[in-house]
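[1] this is a predicted model, with the sequence first.
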Amino acid sequence: MKTKAALDALSALAQPHRLAVHRWLVERAPDGAFAGEIAEHLGVPATTLSFHLKTLQAAGLVRAEPEGRHIRYRAALDTVRGLVAYLTENCCARTGDRCN
């Protein structure tokens, strides 16, 4: 993962509703959920949720997949793994004893 992508992902997650949405979708991986389910679970109005989902999508953290008349949202676990790898890339650069 490049620095710009990592910053975009961290920025998208640095908001309580977006972090909650993403964590909830990670719990439901790989199935994901429809927007109505997410809104109901989090108690967020649909218009507010739509804004947050678009931000998460733009950062590559969520994927939207049409299913009939609805859209299923899924956590992009490959992006999450890339972000974790980026953040821990130099964890043990100096001494190998800190990353057990």
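    Done, it's in.

[2] contacts, neighbours, all on C-alpha from now
    Fine.

[3] my read: A76 touches V62, true?
    Yes: taking contacts as Cα atoms under 8 Å, A76 lies within contact range of V62: 5.0 Å.

[4] second structure follows, compare the two:
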Amino acid sequence: MDSDSTIAALGALAQGTRLDVFRVLVRHQPAGLAAGAIARLLGVPQNTMSAHLGILARAGLVQSERQGRTIVYRADLDGLRAVMLFLVTDCCAGNAALCAPLVAALSPCC
């Protein structure tokens, strides 16, 4: 992960609907959801949802898979992990004790 990729990912998430989409997809791991289902859950027009999903995919935060006539979208947790690791690399100048609260807060979910 580099600065440009991290900026692209953070930029994609810096819009309310896209942040909501990503959070919905995280909640529906690993099955994922079709674009229409995401649009209905969030009350967003389907063509608008497709644009948001495209931005998230180009930023490395969403993956898609064709299943018959449906495209299923999933949060790319490896992409999210790469962004998070880039942000906390060299955390607290290498003082692990200072980063312990962050690690503890993230650990219960994973």
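    Yep, it's here. Keep in mind that what you see is a predicted model, and the values were worked out from it rather than measured.

[5] next, the TM-score between them, please.
    Counting by TM-score structural alignment, normalised by the length of structure 1, the TM-score of this superposition works out to 0.95. Behind it: 100 aligned residues with a Cα RMSD of 1.0 Å.

[6] which of A76 and V62 of structure 1 has more neighbours?
    V62 (24 against 21; other Cα atoms under 10 Å).

[7] that one contacts R72, doesn't it?
    No: the pair V62 of structure 1 / R72 is not scored as a contact, 10.1 Å apart, by Cα under 8 Å.

[8] and the most centrally placed residue in structure 1, what does it touch?
    In structure 1, the centroid-proximal residue (Cα atoms, centre = their mean) is L61; its distance is 3.6 Å. By Cα atoms under 8 Å, 6 or more residues apart in numbering, the contact set of L61 of structure 1 is A9, H22, A75, A76, L77, T79, V80.

[9] out of those, grab the one that's most surrounded.
    When neighbours are counted by other Cα under 10 Å, A75 leads the contacts of L61 of structure 1 with 27 neighbours.

[10] how much space separates that residue from T48 of structure 1?
    18 Å (Cα to Cα, to the nearest Å).

[11] equivalent analysis for Q15 of structure 1, please.
    Applying Cα to Cα to Q15 of structure 1 and T48 of structure 1 gives a distance of 13 Å.

[12] over to R28 of structure 1?
    Per Cα to Cα, R28 of structure 1 is found 21 Å from T48 of structure 1.

[13] same question for T88 of structure 1.
    T88 of structure 1 is 33 Å from T48 of structure 1, by Cα to Cα.

[14] what do you get for V80 of structure 1?
    23 Å.
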